[in-house]
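Asker: Pasted the sequence and its predicted model underneath.
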Amino acid sequence: MNSPLQPASALRLTSFSHGGGCGCKVAPGLLSEILRGVRGFPVPKELMVGIETADDAAVYRLNDEQALIATTDFFMPIVDDPYDFGRIAATNAISDVYAMGGTPIMALALVGMPIDKLPIEVIGKILEGGESVCAAAGIPIAGGHTIDSVEPIYGLVVMGLVHPDKVKTNAGARAGDVLVLGKPLGVGVMSAALKKGALGADGYAAMIASTTRLNTPGRRLANLDAVHALTDITGFGLLGHLLEVCRGAGLSAMLDMRSIPILADVERLATAGYITGASARNWAAYGGEVVLDPAIGQMQRALLTDPQTSGGLLVACEPAAVDDVLAVFRSEGFDSAAVVGRFESGSPQVRVAA
C-alpha cells in the first residue's frame, strides 16, 4: 500500500531511511554514555543556557535587552511526500526557539541527499517545504550546507532572540506547578503505520496538521511570569522530556493518563502493533524512573514513550495561571491543549495515574 494521496508509481522517501523523524534520535541511555567523557570549553558568563540540563537550545546573552537563541535539528524522512517532509523538518527545528520563549530571526539549511538516487525535483520539493514554513514563521533561510549522503537528511540551524529576563528553560519548574501539554501525542505511532501502509488519508492529514503547526505560543508564554518552565516534546517522548524537567528542577511529577490528549485513531493503531522501535528504546533508557499505575497497559505505556516529531510544548505554570496559559494556546489554534499533571516535591521521577 502506498502513502495516502501518493500515486502507486511514486518514489517512497521513507524507503531510504532506517528511521524517520525524531525517532532517529540516539537513545537517551546511549547518548548519556557518549557524552559522559565530553569536557566542554570553559563556559563564558554570557552563556545563559548550555548543555547542563539537556535544554532545547543554547542561549547567549548579547546585552541587557537581547539574548541569542541557537539550535539545530535534522532527521531522515518521516513521510514520503517531499514537500511535507521539508515542512515537518523545518517546523520541528524552529520549535526549539519557541520552547525557550524566543522569536526566530533566521535559519540555515542542513541538507544531505543521495544525489544518485533522488531526482533533483524531489530534493527541490523538500527545500520548498522547508522554505514555506520559514516564510510562515517570518524568517529567511540565509544559507546552509549540502552533502551527498546515503540517506536523505534535512533540517535547519535556527537562531532567535529573547529578552534575557524572559528566557524559559526546562529547569525552572516549582512544586505545585501545573503541567500543560500543547499538542496531542501519537505522531510516532502514525509514522509507524504510514511506513507499513496502514495509515489512511484522514490519519495522514491529522499527522501533517500536527507536525507542521508552529509552536508559536511559546513567544507569548515567555511574557507570563507565572510560567516557570517550558520545553517541547520530541524524540524521547512525553515521559523522557518530562523527566528532563524533573531532573532540572529536582522535583517529582504526576501525570493523569486520562487527561493526556491523543491524536484520533492512534490508540487503535497502537493496539494493532504500530509502535516504533524508538518507543521501546526510550522505555529501556528511563523506565526505572517512572512509576506506572497497575491499570496502565502496554499500549498506554507505548504512547507515553512515543517519539514525537515536531511535538507540542510542555508548560509548567502556577495553578492560578492555567486559564491564561490555555487562552494563549486556544487563541493560536491549539484546541487540544490540556492540563495533564502537576509537579510535587520529591526525587526526580514521574508517576502516572490511570
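Answerer: Structure's in. What do you need?
Asker: all contacts plus neighbour counts: C-alpha atoms, from now on.
Answerer: Fine.
Asker: just checking, residue 229 touches residue 169?
Answerer: Yes - with contact defined as C-alpha atoms under 8 Å, residue 229 counts as touching residue 169 (5.4 Å).
Asker: which parts of stretch 48-60 are buried?
Answerer: 48-49, 54-60 (16 or more other C-alpha atoms under 10 Å).
Asker: Show me where the stretch 151-300 of the chain has its strands.
Answerer: According to DSSP state E, counting those that start in this stretch, the stretch 151-300 of the chain carries its strands in the segments 153-162, 178-181, 227-232, 251-256, 290-292.
Asker: Single out the most deeply packed of the ones you listed.
Answerer: Among the strands of the stretch 151-300 of the chain, strand 227-232 has the highest mean neighbour count (mean count of other C-alpha atoms under 10 Å), at a mean of 27.
Asker: From the contact counts, what lies against that strand?
Answerer: Applying 3 or more C-alpha pairs under 8 Å, 6 or more residues apart in numbering; DSSP states H and E, one finds that strand 227-232 makes contact with helix 82-99, helix 237-249, strand 313-317.
Asker: Just send the ones you listed back as TSV, with distance to residue 204 and mean neighbour count too.
Answerer: Shown next, in TSV, are these (distance: least, C-alpha to C-alpha, whole Å; neighbours: other C-alpha atoms under 10 Å):
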stretch	distance to residue 204	mean neighbour count
helix 82-99	11	29
helix 237-249	20	24
strand 313-317	21	28
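Asker: Put together JSON lines for the ones you listed, with distance to residue 128 on each row.
Answerer: Shown next, in JSON lines, are the helices and strands packed on strand 227-232 (distance: least, C-alpha to C-alpha, whole Å):
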{"stretch": "helix 82-99", "distance to residue 128": "6"}
{"stretch": "helix 237-249", "distance to residue 128": "28"}
{"stretch": "strand 313-317", "distance to residue 128": "26"}
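Asker: take the one below as the second:
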Amino acid sequence: MTLPVGKPRLTQYAHGGGCACKIPPGELERVVAGLTGPAGADGSLLLGGQDGDDAAVLRIDGGRAIVSTADFFTPVVDDPYDWGRIAAANALSDVYAVGGEPVMALNLLGWPLDALAPELAREVLRGGRDTASDAGCPIAGGHSIDDPEPKYGLAVTGIADPARLLRLDAGRAGLPLSLTKPLGTGVLNARHRATGEVFAHAVDTMAALNATAGRQALERGISCATDVTGFGLLGHLYKLARASGVTAVVDAAAVPYLDGARDSARDGFVPGGSRRNLAWVSPAADFGRIAEQERLLLADAQTSGGLLVAGEIPGAPVIGELVERGRHVLVVR
C-alpha cells in the first residue's frame, strides 16, 4: 500500500525518523559522562543514574515513588495520526519498562509552521491523546515551538512501588531473556521513508502499549527489564548486561521479526542508527559465524519496541539467557 497522491509525506521533512534519529549511544555516553546526578545522601533517587535506565524513579513518602521520563522524535511514518499514536506509546513505554504506571503526560511538539499545515499537527496531537487515553493517562497541555523539522513526543509522570521496580542492574546469571515484540521496525520504517510503502502491521506493533508486559513482569516477581528502542536489541541488551555484571547470550534463530523485515534489510533499507548501534556493541560482542545482515537486524534501531525481560512472561518468546560474565558482554549464536 502507498500513500494517496498529494498528501504531505511527513518523513520527508526530517533528516531521520523515529528512534533511529537518536544521538549514537557511544557518543551520547561520552557527552553525559559525569553529568548524571548522584543518588543523593538519602538514596531517594532509585533509578536515573549512570546505567541509563529507561526512566528516573524518585522515592517519596508513604512507600511510593515518582517515575519521570521524556521522549520525542521526528516522523517515523507519514500519517500524522499514526505518528502521534506511535510517539505516545514510545514515551509511555519508558514508564512501563521500570515497573511504573503512567498518571499524567505533557505534549512536546516542534512544528514547521511555514511548511506544514497546523491541521496536520492537530492530527498528531489527536493520535497522542488517544493512545495516552488508552493508557489511562491524561495529557495536561504541554509545550510547542516553531521548528524546521517536525518533532513530537511526551513528558510522562508515573507512580511505582519502590520495592517492585524493573531495573537494568538486576540481571542474574541463569535467567532467561524474553522479548515481547518482534524486531524490524527500523528497516521497515526506512523502506517506508524511501518508497512510500505503508506497513500497517509495523504501525500496529509500534502503536501497541507495553502496559500488559510490564504488569506481567511485576506479577511474576521479575526485577530486571528494559525496552528496545533506538539502540536496538543488542544495544539495550548490552546496557543491561553491563550494568548487571553478566554476559548475555542471544539465540539468533529464536528472535522474532516482523514480516518483510529481512527482505528490507537484504534490499539495503538499513537506518544509519542501526549501523552505529552495531559498531558500538561489536568490541564487546562475540558474533561467531553470524552474518553481517543478521547482526544489523539484531542491532536495528527500533521505534516503540517491546520489553526485554530477564525472566519469562506469557506469550513472549525466550531469545537467550544471562550467564556468568565471560570474556564478552554479548554472545550471539
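Answerer: On my side now, so go ahead. Because the structure is predicted, anything quoted here is derived from the model rather than measured.
Asker: Could I get the TM-score for this pair?
Answerer: Here the TM-score for the pair of chains, by TM-score structural alignment, normalised by the length of the second structure, is 0.96; 330 aligned residues with a C-alpha RMSD of 1.4 Å.
Asker: residues in the first structure aligned with stretch 226-237 of the second structure?
Answerer: The alignment of stretch 226-237 of the second structure onto the first structure (TM-score structural alignment) spans residues 231-242.
Asker: nope, stretch 84-104 of the second structure is what I was after
Answerer: With TM-score structural alignment as the criterion, stretch 84-104 of the second structure aligns to 86-106.
Asker: got it, and stretch 144-157 of the second structure?
Answerer: By TM-score structural alignment, stretch 144-157 of the second structure lines up with residues 146-159 in the first structure.
Asker: May I have the distance across the matching stretch, first residue to last?
Answerer: 19 Å (C-alpha to C-alpha, to the nearest Å).
Asker: Residue 127 of the second structure matches what in the first structure?
Answerer: Under the alignment (TM-score structural alignment), residue 127 of the second structure maps onto residue 129 of the first structure.
Asker: hmm, back to that, so for residue 212 of the first structure, which of the helices and strands packed on strand 227-232 of the first structure sits nearest?
Answerer: helix 82-99 (5.2 Å; C-alpha to C-alpha).
Asker: and stretch 46-53 of the first structure, how far apart are its ends?
Answerer: Stretch 46-53 of the first structure: ends 17 Å apart by C-alpha to C-alpha.
Asker: What are the boundaries of the helices in the stretch 51-200 of the first structure?
Answerer: Under the criterion DSSP state H, counting those that start in this stretch, the stretch 51-200 of the first structure contains helices at 82-99, 120-137, 187-195.
Asker: what separates the residue nearest to residue 317 of the first structure when sequence neighbours are not counted from residue 91 of the first structure, distance-wise?
Answerer: In this structure, residue 317 of the first structure finds its nearest non-sequential neighbour in residue 227, 4.2 Å apart by C-alpha to C-alpha, 6 or more residues apart in numbering. Distance from residue 227 of the first structure to residue 91 of the first structure, counting by C-alpha to C-alpha: 23 Å.
Asker: Find the centremost residue of the first structure, please.
Answerer: Central residue of the first structure (C-alpha atoms, centre = their mean): residue 234, 2.8 Å from the mean position.
Asker: can you pull the contacts of that residue?
Answerer: 22, 241, 307-311 (C-alpha atoms under 8 Å, 6 or more residues apart in numbering).
Asker: One more: residue 45 of the second structure?
Answerer: Residue 45 of the second structure neighbours (C-alpha under 8 Å, 6+ apart): 38-39, 56-59.
Asker: Tell me the residue in the first structure aligned with it.
Answerer: Residue 45 of the second structure maps onto residue 47 in the first structure, by TM-score structural alignment.
Asker: Over to residue 298 of the second structure?
Answerer: In the first structure, residue 298 of the second structure lands on residue 304 (TM-score structural alignment).
Asker: and its match, what does it touch?
Answerer: By C-alpha under 8 Å, 6+ apart, the contact set of residue 304 of the first structure is 185, 237-239.
Asker: Go again with 6 Å.
Answerer: Contacts for residue 304 of the first structure were tallied using C-alpha atoms under 6 Å, 6 or more residues apart in numbering; they are 238-239.
Asker: Give me the distance between it and residue 243 of the first structure.
Answerer: 12 Å.
Asker: ok, now residue 94 of the first structure?
Answerer: Distance of residue 94 of the first structure to residue 243 of the first structure, given as C-alpha to C-alpha: 22 Å.
Asker: next one: residue 303 of the first structure
Answerer: 15 Å.
Asker: Ok, residue 90 of the first structure next?
Answerer: Taken as C-alpha to C-alpha, the span from residue 90 of the first structure to residue 243 of the first structure is 26 Å.
Asker: now swap in residue 280 of the first structure and tell me
Answerer: From residue 280 of the first structure to residue 243 of the first structure the distance is 16 Å (C-alpha to C-alpha).
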